[in-house]
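Colleague: structure for the following, please:
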Amino acid sequence: MAAAHIADSHELIRVVGARENNLQGFDVEIPKRRLTVFTGVSGSGKSSLVFETIANESQRLINETYPTFLQQFMGQLSRPDVDALENISPAIVVDQERMGSNARSTVGTATDVHAMLRLLFSRIGRPHVGSPQAFSFNVPSVSGAGSLTVERGGQTVAERRTFEITGGMCPACEGLGHVSDIDIDELLDRSLSLRQGAITVPGYTPDGWMVKGYAESGFVDPDAPISAYTEQQLHDLLYREQTKVKVAGINMTYEGLVPKITKSMLQKDRDSLQPHIRAFVERAVKFMPCAACGGTRLNDGARSSKIAGLSIADAAALQITDLAAWVRGIDDETIAPLRRTLQQTLDSFVDVGLGYLSLDRASGTLSGGEAQRTKMIRHLGSALTDMTYVFDEPTTGLHPHDIQRMNDLLLLLRDKGNTVLVVEHKPEVIEIADHVIDLGPGAGRRGGHITYQGDVAGLRASDTITGRHLDHRARLKPSVRERSGVREIRGASLHNLRGVDVDVPLGILTVVTGVAGSGKSSLIHGSLAGREGVVTVDQAPIKGSRRSSPATYTGVLDEIRKAFAKHNGVKPGLFSANSEGACPACRGLGVIITNLGFTQSVETRCELCGGSGFSDAVLDYTLGGRTIAEVLAMSVDEAIVFVADVGNMAAAAGVLARMAEAGVGYITLGQALSTLSGGERQRLKLAISMAKKGAVYVLDEPTTGLHLADVAGLLALLDRLVDAGNSVIAIEHHQAVMAHADWIIDVGPGAGRDGGRVVFEGTPRDLVTQGGTLTAEHLARYVSDTQGA
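Modeller: So this is what the prediction gives:
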């Protein structure tokens, strides 16, 4: 009996006393080798349990098995706040973090498929041009000579030898595939002087440090209009090489404006830039395919070698479904194992719904959902079992038509003997779970409890928020708004778009939908982003340090600090943990970081400030009976009440109200921005932008991270934006959002080369009754339980 009990205990992951973030010290058991879905409203504690407790501890323990020499080069993971974790297996986290936006990174290089393709061409490509590096656009061809010390006849002598490295990089574009030509008139207003604002590059304000460096360098006249500059002065301003100068008594490196912005803006992937900077780059820089390589990034030698009529550049440009068919047709026994591995990897792309991509697609252009599925590919063919796979909303970016295929892959990983943990809101995924753990009942401090655990039937019968909404369906609106105008898109041809012409309505809620890879984002972001009056609110990470928080990002903290200062008769800077008010022990971090050299650094709560980050002197001052640390520990909802009670903080009250409207009322003012999910980041950005009137808002899957119960609140928010005189364009797959739209633009009919066209424009009711598209089919099914088509 005892032996049986021991065996059974090893079939469960046991979590004892989970207290990470808002978790309320609960115990929970998770079945191994099963598919468990974690549900609950946004902020209920799902990620805290799955990612920050289970996955984090698994990876931390694995890191500890490596030699201490290696550990110093690995990511530093702190032990989660939990009493015990038992029977955990190695965890592989497949999240939605976007892939690196390095201009040299492509789908092929990021997944090692291009490495296999290079090896294939180096073996059987004709004519033979060299090793795999001869087909790499990141390796230049270099030749030269050097001295080599050798021993000959008992004596050490120096020999001079020549060497040659044969790489595949195109020398003209240095492997980037494009060259650029900068329009100087987009950088400068020649009628103005530097001090009047002649430099029109974003961030280069007349009173800013960067312009001061040019104005006080001594190379140019800061008070003369640019049009009056001599040829030498204009050259120094625009192109002068790096040189040391002294500005305001400080030594600094002077560099011409063109090379400086080339490094800071132009050499970065455009899709990784902030919208206003991307818009500037698109105005100022004309990117053209490199004439020498035709945009392929490869030199003549690499492109001359072919297999079955295709060069490696041709193969990388193929849609992956076509590339898989081409590889399948290669019949050469000398490379059979390589061909088989390559074939399996390409088939995996198709299996996860990414067959529409090409290997030469820049990895920085992939959405969060595409990036997650790309990372998933390397695990599908793995022979490893008894692993724990952790997924963060794997259906993000997937049309309802594509979700079944993702479900099949999750079940495949489970059936290979792995434990699969999925944080998810979609009912279609919850339905396939072997086990469901529902957290709540609310968000933030109102969450952190286990409200249900068991099978799906039990969840449906339970009285939890998730259980009540599991079978939710939407009704089509009886009437829709009338447009006030249109934004024209003409001849859109980015990626797979086929010269699309479409009028995007203004003054209403427009939803753009279609299967993954159909061209939705290419159409809207590629054609509308950067236009005057267009506010793009996406899920990209918010830039900032570990000291950045919602309070600092939104500007709320500035007004709160001023209120504290005025009430207490001191300076506002005293209430900043980043300056005068910082705890002297931890310097405002709230933790003491102990560097142990060759092993993991340790973070411990600062005993002097109790983790607040503020000095004792600061905490003697109060406002409304609260210290600044207590205010920063408040949730947005709590802060709204506090600000109202104190009064005279209208700006802060407005921002906080918009944050609550955007569905992030549960996050705390002082928490690190890095802890926010993609959906939370987007809703925080939306809260800041909502003050604008008459704007065109472009939202990228705003339901990401939202529980079924939260979608209604989002729709009410979008309605308020439209009713206030704005236009809202949402790229979205959620059927409840489609049903609520005034107008739908459906892109398709398929993905990749099978998409790129507008297949329907009209109201949701017309889509259901007349559409005939995949979107129409799934929307009709979603509303059919409550009303007839």
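Colleague: when you work out contacts or count neighbours from here on, use the C-alpha atoms and nothing else.
Modeller: Fine.
Colleague: list the contacts for Gly256?
Modeller: Applying C-alpha atoms under 8 Å, 6 or more residues apart in numbering, we find Gly256 in contact with 235-242.
Colleague: in which helix or strand would I find the residue nearest to Val758 when sequence neighbours are not counted?
Modeller: Spatial nearest neighbour of Val758, excluding adjacent residues (C-alpha to C-alpha, 6 or more residues apart in numbering): Val747 at 4.5 Å. Of the helices and strands defined by DSSP states H and E, Val747 is found in strand 743-748.
Colleague: buried sites along the helix or strand following that strand?
Modeller: As assigned by DSSP H and E, the chain's next helix or strand after strand 743-748 is strand 757-762. Within strand 757-762, the residues that qualify as buried are 757-762, counting by 16 or more other C-alpha atoms under 10 Å.
Colleague: coming back round to it: show the buried residues in the contacts of Gly256.
Modeller: 235-240.
Colleague: hang on, the earlier thing: which of the contacts of Gly256 sits closest to Leu673?
Modeller: Nearest to Leu673 out of the contacts of Gly256 is Gln242 (C-alpha to C-alpha; 35.6 Å).
Colleague: ok, now which ones touch that closest one?
Modeller: 253-256.
Colleague: please generate a structure for the following sequence too, so the two can be compared:
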Amino acid sequence: MSSIRIIGAQQNNLKNVSVDIPKHKLTVFTGRSGSGKSSLVFSTLAAESERLLNETYSAYIQNQLTKYEKPDVDQIDNLPVAMVINQKRLGGNSRSTVGTISDIYSSVRLLWSRVGQPFVGYSNVYSFNNPAGMCQRCQGLGYVEDIDLNELLDYNKSLNEDAIKFPSFRPDSWRGKRYLYSGLFDNDKKLKDYTEDEMNTFLYTKPEKLKNPPDNWPRTAEFEGLIHRFRRSFLLNDNFEKNRFLEDVERVVTSRECPDCHGKRLNEEVLSSKINGLDIADFTALPIEDTVPFLRELKSEKEQVIIEPLIKQLEVLKHVGLNYLTLDRETPTLSGGESQRIKLIRHLNSPLTDLVYIIDEPSVGLHPEDIQKINDIMLDIRDKGNTVLVVEHDPDVIKIADQIIDMGPGAGQHGGEIIFTGKYQDILSANTPTARALTHDHNLKDNHKIGKKFIKLKNISKNNLNNVSVSLPKNALTIFTGVAGSGKSTLLREGFKHSDAIIIDQQAVHASNRSNLLTYMDIFDEVRTIFAKETGLSKSMFSYNSKGACPNCKGKGIIKTELAFMPDFSQVCEVCNGTRYKKEVLEAKVKGYSIADILALTVEEALNIFKNNASIINRLSRLQATGLQYMTLGQSLDTLSGGEIQRVKLSKYLDADNNEETYIFDEPTTGLHEEDIPTLLNCFNQLIERGNTVLIIEHNLTMMTHADWIVDMGPGAGIEGGKILFSGLPKDLLNVDESVTAKHLKRYIMQ
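Modeller: As a prediction, this is how the structure comes out:
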């Protein structure tokens, strides 16, 4: 019982893997991107733990839970309950903040209800989600939204001509018909010709029954002015409809600070209650760094029972490098790394033990100075009697492992095997990609490409930046360093706000689960043309979004059941077995491959299949050039990691004729093995050789050694940052005593 035993794992690219993972230890899984780490840890071990746990519930409960298919593995013994801590952003909506998600706001509300003067009520009235406490004007959101009628309406058109410029109000939609079929308007009259009364009726009528409705008007329906209906449908809630039409909503709706509460979300009475001059919203707007000194000044003896635990919670957030955040920061604005650290802290405080914690790249978004802090938390979780499994590339995390399981040797079909198991000291003498990365000597680049042309960013003030200016060399690789929250992203985003700079970040591509690698790279249309030509079927038959879709799952590959008040559950479509296509489409083959077979190919495999098609090869080669040769052509874009998304975006620019452009990247090494970094550097060098400028926000020390120029920000985060400590050649940074980047870079090139 001292180890978790996996026997015969063949999920995805795993080649009949069997391994013992020690319990109550910290095991780090290493290997190149696509080597099989996630297939073993997440798709096999975590999925099976979740599936078996779900089976312990009653049939009724099981029907409400996410359905997990049994992974392709012969046997797993001694498997504990798994807690997965991934990099998915915390999400939520405008009502979810760092304070609410971490439960710290509950303690803050309790403190204000006990100590705040005057007394205005118990802790629940201090909640902006409670009708008794929220500002009535903005309903506790802190902002009000207005509808731009010039964006919503085309005054030169009639209702029949699609005058309402919003997808779900088209003339043939059920919402559009509520205006066309009302009998209140001349449907061929242009909006610009409406009388004042007609326009008021059209826009502002409150819901009411029609007195003499036409025959085609729904019997029970009420007529409602467009503004009221739009506001109710898209503004009053963060709902599915709003997310579905997000681009159009953002076009039509303008947002501004609530004029009643000035963004504080609470009503006037609640905000009148103060502690040492601060209302509760003032306190939550402080950087976490400043909340602790404020609380330490409170001398109330009887309230120490609230204050001391609250300080402890805030100190832990500081310890993992989140001291620059505020408790009122909305969770959708947090990065994947910030979200992951908050999740980790929640588990650190849990009384549960003997679980297996599975943590996906905890170093993401962290400066080397902060990695030791996250290491401490993972070791604390282990020491409470849990098993900790970490998928990681960072050498500073690998060093703390009790056990290392190295996978490879390559990616995709060239991976899927365990090539090393043992201690850190032992891997240093092994012959694997990870071993080579850990023992590689690092030196600063000495042939810097610094010309006489510079981009000047002047007098930038935003967040923690106060009148900051800096010059950046053109046609060179500049890396922006500094701890998380030091101001790197703010400097670049504000500095290039009104420029034509190309920003390639980790934000998900605006795509549904129907978008894949082929559609994003504009190859799918060409592939479908080839299949149509060779098989005689129409081109639309080879689209799972059109005629070729499996009739059972409508081309999704899964059957998803949405349940009110409960989580959705999904299962692989039993008709098409997840391929998304009709049977007759799957039987139509080119060179022995069906269209579903093509979508299952990796980029590397597809390069061989399409070797005679120059345009397809060109675009696939660009994906390979960024190190994504292990990805499958049909991989849904919403399953990509932040680093993969960034590399897919980058691939679109690799053979462009662009020169004299400025490219900005945000931590492009995310999810990348050290041995794969040269591949990414080649891409950046290509851009520079064509006359472009490349600016990168990065924590990775290997990337720093390849910089032509470094801009280091700090010295700390939040109000302790926001200054440029250094801007110049990397070798000169090493002499800056105030810089924590200099300290770690010096260690890295001397070890």
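Colleague: how many other residues sit next to the counterpart of the residue nearest to Val758 of structure 1 in structure 2?
Modeller: Applying TM-score structural alignment, one finds that Val747 of structure 1 aligns to Met713 in structure 2. The number of residues packed near Met713 of structure 2 is 27, by other C-alpha atoms under 10 Å.
Colleague: can you pull the contacts of Met713 of structure 2?
Modeller: 480-483, 486-488, 721-726 are the contacts of Met713 of structure 2 under C-alpha under 8 Å, 6+ apart.
Colleague: hang on, isn't Asp27 of structure 1 packed against Arg19?
Modeller: No: using C-alpha atoms under 8 Å, Asp27 of structure 1 makes no contact with Arg19, being 9.9 Å away.
Colleague: so these two - more neighbours on which side?
Modeller: Arg19 (20 against 17).
Colleague: what about that one, distance to Thr451 of structure 1?
Modeller: Applying C-alpha to C-alpha, to the nearest Å, the value for Arg19 of structure 1 to Thr451 of structure 1 is 16 Å.
Colleague: among the buried ones among the contacts of Gly256 of structure 1, which lie within helices?
Modeller: Counted as lying in helices by DSSP state H, out of the buried ones among the contacts of Gly256 of structure 1, are 235-239.
Colleague: so which of these is the closest to Pro427 of structure 1?
Modeller: Leu238 (57.0 Å).
Colleague: which residues of the stretch 251-400 of structure 2 fall in strands?
Modeller: Assigned by DSSP state E, counting those that start in this stretch, the stretch 251-400 of structure 2 shows strands spanning 253-257, 356-360, 387-391.
Colleague: so which of those strands is the most surrounded?
Modeller: Among the strands of the stretch 251-400 of structure 2, ranked by average contacts under mean count of other C-alpha atoms under 10 Å, first place goes to strand 387-391 (a mean of 26).
Colleague: elements contacting that strand?
Modeller: With contacts taken as 3 or more C-alpha pairs under 8 Å, 6 or more residues apart in numbering; DSSP states H and E, strand 387-391 of structure 2 sits against strand 26-31, strand 356-360, helix 368-383.
Colleague: equivalent range in structure 1 for it?
Modeller: Counting by TM-score structural alignment, strand 387-391 of structure 2 sits on residues 419-423 of structure 1.
Colleague: contact partners of the matching stretch?
Modeller: By C-alpha under 8 Å, 6+ apart, the list of residues contacting stretch 419-423 of structure 1 reads 31-39, 46-47, 50, 386-394, 410, 413-414.
Colleague: try 6 Å this time
Modeller: For stretch 419-423 of structure 1, contacts defined as C-alpha atoms under 6 Å, 6 or more residues apart in numbering pick out 32-38, 388-393.
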